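**Student:** prediction below, plus the sequence it came from.
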Amino acid sequence: MKYQSRKKAIILLADGTVFHGKSVGDKEGTAFGEVCFNTGMTGYQEIFTDPSYFGQLMVTTNAHIGNYGTQAQEVESDSVKIAGLICKNFSYDYSRAIADKSLEAFLEDHALFAISDVDTRALVSYIRDHGAMNAVISTDVENLEDLKRRLAQVPSMEGLELASKVSVQNPYSVGEEGAAIKIAALDIGIKKNILRNLEKRGAHIKVFPYNAHFKDMEAWNPDAYFISNGPGDPEPLFDAINAAKEMIASGKPVFGICLGHQVIALANGVGTYKMHHGHRGINHPVLNLLTGKGEITSQNHGFAVKREEAESHPDLEVTHIHLNDGTLAGMKMKNRDVFSVQYHPEASPGPHDADYLFDDFFKMIEKNKAGAVPV
């Protein structure tokens, strides 16, 4: 063992339940957030840097974390976004040839507090039974009452606007200027691999802040609009919802992923709700109702669109259903070139079953540019 005197640590849940562990390394620390879990066997670096996880304490269900180190290109944003890490076995050494540093060094670079030696099976089982809730991880194990007091002051994820914490502050461009297709992307927590997927298909993308006005996006004269993934509750995103309404009214194609999917629903008057413990992993089964085929997908969300309201909406068609619990996983508008999914077709790592959604988006853009009637 690299560290012989690691600190005792605890996980204190909002309902008073306590789980025990040890600090990663010999660090002391405390971190607050909503505790949730991801079932992916790989992809911890992408998870930790995904803006959708902002403000959350991440429990990794895979037994070993850190065994293949980290690599500079395998990030979804420019910084770690989770509030803290909880794992079973933390690997201080790594064995991947292309890795450039250990996970321990990566976490130190980003000042992220982590604890290990936790019975993550018991913790995940508890979250599944009792739901995602706020929690604190800390080495300050002797001051439980003070931790309880501080934890009680942490706001609930329900009703919490977090897009402003992760969005770009000023517009920027990705891809070659002069490309045949221009896409205006609303950044409410966008992942880098989404931009890579749009760029590699030949698009020039201009990324706008979470509170951008539609008129500023439209002034760039894009061929289509994209609304990104992101953290927090979608309902407080008034600027994004209003922008989505105008995107839809413009008649140009619109594609939304995850939080963007929820924003499109709200723009159509369809409600959203906080899930019991959410979907987070890279093996979630989805049924494509348009093709009858099953798809394995990467998912990361704690909120969802109300399926009954979408099904009864005259202008919406449900296109995808999550096979584990029947929640709405995708929809499209009947009278517009607008569609969205609750999961992540840009999965990396993860299944590529949903890659076709980016291709569908580009086909839709080309037809719209050519003046074709929306299908």
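**Tutor:** On my side now, so go ahead. Quick caveat, the model's predicted, so the values are computed rather than measured.
**Student:** contacts and neighbour counts: CA atoms only from here.
**Tutor:** Fine.
**Student:** quick one: secondary structure of G278?
**Tutor:** Per DSSP: H, G, I helix; E, B strand; the rest coil, the secondary structure class of G278 is strand.
**Student:** who's in contact with it?
**Tutor:** G278 makes contact with A132, N300, H301, G302, F303, according to CA atoms under 8 Å, 6 or more residues apart in numbering.
**Student:** could you do D119 as well?
**Tutor:** F19, H20, G21, K88 are the contacts of D119 under CA under 8 Å, 6+ apart.
**Student:** change it to 7 Å
**Tutor:** K88 (CA atoms under 7 Å, 6 or more residues apart in numbering).
**Student:** and E246, by the same measure?
**Tutor:** Per CA under 7 Å, 6+ apart, neighbours of E246: F214.
**Student:** need the next SSE after the helix or strand containing it, C-terminal direction.
**Tutor:** Per DSSP states H and E: E246 is located in helix 238-250. Later in the chain than helix 238-250, the nearest helix or strand by DSSP H and E is strand 254-257.
**Student:** next SSE downstream of that next one?
**Tutor:** helix 259-267.
**Student:** hmm, who's touching that next one?
**Tutor:** By CA under 7 Å, 6+ apart, helix 259-267 touches 227-230, 234, 240-242, 244-245, 271-272, 304-305, 340-342.
**Student:** hmm, back to that, of the contacts of G278, buried ones?
**Tutor:** Buried by 16 or more other CA atoms under 10 Å: A132, N300, H301, G302, F303, out of those.
**Student:** correct me, but the third one touches H279?
**Tutor:** Yes: in this structure H301 lies within contact range of H279 using CA atoms under 7 Å: 5.5 Å.
**Student:** give me every residue that touches A243.
**Tutor:** With CA under 7 Å, 6+ apart, A243 has these contacts: H213, F214.
**Student:** can we see that at 10 Å?
**Tutor:** 186, 210-215, 217, 227, 237, 249, 263-264, 267 (CA atoms under 10 Å, 6 or more residues apart in numbering).
**Student:** same check on D187?
**Tutor:** Shown in contact with D187 (CA under 10 Å, 6+ apart): 163-164, 166-169, 171, 206-212, 226-230, 240, 260.
**Student:** for comparison:
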Amino acid sequence: MKSFLILEDGTVFEGQNVGSTQDVISEIVFNTSMTGYLEVLTDPSYAGQAVVMTYPLIGNYGITPDMESKKPWPMGYVVRELSRIPSNFRSEGTIQDFLQKNNIHGITGIDTRALTKILREKGTMNGLFTVNENYNLDEIIPKLKEYHTGDVVSKVTCKEKSILKGNGKKVALLDLGAKKNIAKSLNERGCEVVIYPAHTTAEEILNSNPDGIMLSNGPGDPKDCKTIIEEIKKLYNSDIPIFAICLGHQLMALATGADTHKMKYGHRGGNHPVKDLATGRVYISSQNHGYVVDTDTLDEKIAKPAFVNVNDGTNEGLSYVGKNIFTVQFHPEACPGPQDSSYLFDRFIDMMGGEK
């Protein structure tokens, strides 16, 4: 069956449909990872978006148990070629079946290189997935321009508190759309992780007397999280060590008076070099974000840049002055390189006073 991806600039791509046949409008972004497509599909940070995979062949090792959440979140999925027969002893099925089962509109057989070039040159834009060959651009384009992802954090966060048992430090994890591996990375270091829904009050978290607080990754525009930012202000004013990742990093910056802005096309992939400004060491990082902290708006008495993106010079982390708080834009719980940044979890453990 034919399927079409229509961009808000009027560009139309024609391919073959896989998965759902329902019409879907979403923000179109691209990811440069060569592997890890299942982690991409199940990353809550993609809620409200559709993902274009730049690597030309996707699905060769099938669907494995390596999911970052209980369900996939992208509204659409675009690839050049899907592997018809996956080869992996851990495979539990094909991407085609996975997209169909989870009602995600997928397109294969289009020129993803050309599509990515458009998004790089013109910036991220919205698009419509449809199997209707009689589409009307004059009707569709105004709808595309009106689309906004909105409050997607409320859609992806957990519904109730849960606990991952451990014998070490007690960490309160605010789930803004947390990838499973964040709690796992803490738990592997002995921590008891108490996972809270995104709209939990600061008072409830602080009254539980945690040794540390983790603010997770998540989707959408950080400025849409107004009530959460107010609660994070209260967490900042406590003396409890805080470690924040991705959206959590942006929200802590907003809570302390800095600003964020939308990037032209964002950072999404497993190959982004970031430099630790304290040591000069460069790490290969996994990233998924479309917004960035504006370092020109930082109050140097409150926070200082701690990491920088080697490719474009954008901020990748902050260290807070006089506070046991540090935040990063990238994903230290992922493993994109041989010297990846999981040591940041060890730094967080040290901030909490080390092992009990």
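**Tutor:** Happy to help now that I have it. Everything numeric in this text was worked out from a predicted model, so none of it was measured.
**Student:** so where do the helices sit in structure 2?
**Tutor:** Per DSSP state H, structure 2 carries helices over the ranges 37-41, 95-101, 112-122, 137-146, 153-156, 180-187, 202-207, 226-236, 247-255, 343-351.
**Student:** quick one: which of these is nearest W73 of structure 2?
**Tutor:** Comparison of those against W73 of structure 2 by CA to CA identifies helix 37-41 as nearest, at 6.3 Å.
**Student:** what about the closest residue in space to F13 of structure 2 that isn't next to it in sequence, distance to S45 of structure 2?
**Tutor:** Excluding its sequence neighbours, the residue lying closest to F13 of structure 2 (CA to CA, 6 or more residues apart in numbering) is L5, at 5.1 Å. According to CA to CA, to the nearest Å, L5 of structure 2 and S45 of structure 2 sit 22 Å apart.
**Student:** repeat for G248 of structure 2
**Tutor:** In terms of CA to CA, G248 of structure 2 sits 12 Å off from S45 of structure 2.
**Student:** which neighbours do the two share?
**Tutor:** Counting by CA under 10 Å, 6+ apart, the residues touching both G248 of structure 2 and S45 are L176, G177, A178, N217, G218.
**Student:** just send the residues you listed back as a markdown table, with neighbour count and distance to T130 of structure 2 too.
**Tutor:** Listed next are the shared contacts of G248 and S45 of structure 2 as a markdown table, based on neighbours: other CA atoms under 10 Å; distance: CA to CA, whole Å:
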| residue | neighbour count | distance to T130 of structure 2 |
| --- | --- | --- |
| L176 | 29 | 30 |
| G177 | 28 | 28 |
| A178 | 30 | 30 |
| N217 | 29 | 30 |
| G218 | 29 | 27 |
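**Student:** want to throw these into TSV with distance to I140 of structure 2?
**Tutor:** Formatted as TSV, those follow (distance: CA to CA, whole Å):
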residue	distance to I140 of structure 2
L176	32
G177	30
A178	33
N217	32
G218	29
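**Student:** how much space between A243 of structure 1 and L103 of structure 1?
**Tutor:** Taking CA to CA, one finds A243 of structure 1 at 39 Å from L103 of structure 1.
**Student:** list the contacts of F30 of structure 2.
**Tutor:** F30 of structure 2 neighbours (CA under 10 Å, 6+ apart): 49-54, 77-78, 112, 115-116, 119-120, 124, 265-269, 288.
**Student:** what lines up with it in structure 1?
**Tutor:** Aligned by TM-score structural alignment, F30 of structure 2 pairs with F37 of structure 1.
**Student:** can you tell me the closest non-neighbouring residue to its match?
**Tutor:** Distances taken as CA to CA, 6+ apart place V59 nearest to F37 of structure 1, at 4.4 Å, with adjacent residues excluded.
**Student:** then T42 of structure 1?
**Tutor:** For T42 of structure 1, the closest residue by CA to CA, 6+ apart turns out to be P349, at 7.0 Å.
**Student:** mind listing what that neighbour touches?
**Tutor:** P349 of structure 1 neighbours (CA under 10 Å, 6+ apart): G40, M41, T42, G43, Y44, Q45, E46, I47, E74, I282, S298.
**Student:** now do K206 of structure 1
**Tutor:** 171-175, 177, 182-187, 195, 217, 220, 222, 225-226.
**Student:** only the buried subset of the residues you listed, as a ChimeraX command please.
**Tutor:** Restricted to buried positions by 16+ other CA under 10 Å, the ChimeraX selection for the contacts of K206 of structure 1 reads:
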select :175,182,183,184,185,186,187,195,217,222,225,226
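**Student:** please report how far the counterpart of P222 of structure 2 in structure 1 lies from G55 of structure 1.
**Tutor:** Counting by TM-score structural alignment, P222 of structure 2 corresponds to P234 in structure 1. Going from P234 of structure 1 to G55 of structure 1 by CA to CA gives 15 Å.
**Student:** go on, G294 of structure 1?
**Tutor:** G294 of structure 1 is 32 Å from G55 of structure 1, by CA to CA.
**Student:** and the two? Which one has more around it.
**Tutor:** G55 (22 against 16; other CA atoms under 10 Å).
**Student:** circling back: alignment lookup: the residue nearest to F37 of structure 1 to structure 2.
**Tutor:** Using TM-score structural alignment, V59 of structure 1 pairs with V52 in structure 2.
**Student:** G127 of structure 2 versus its match, what's the distance?
**Tutor:** V52 of structure 2 is 12 Å from G127 of structure 2, by CA to CA.
**Student:** joint contacts of those two?
**Tutor:** In contact with both V52 of structure 2 and G127: I28, V29, G76, using CA under 10 Å, 6+ apart.
**Student:** sorry, back to before: need the helices of structure 2 in TSV with distance to Y320 of structure 2, can you?
**Tutor:** Output for the helices of structure 2, formatted as TSV (distance: least, CA to CA, whole Å):
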stretch	distance to Y320 of structure 2
helix 37-41	30
helix 95-101	42
helix 112-122	33
helix 137-146	37
helix 153-156	25
helix 180-187	21
helix 202-207	19
helix 226-236	10
helix 247-255	10
helix 343-351	13
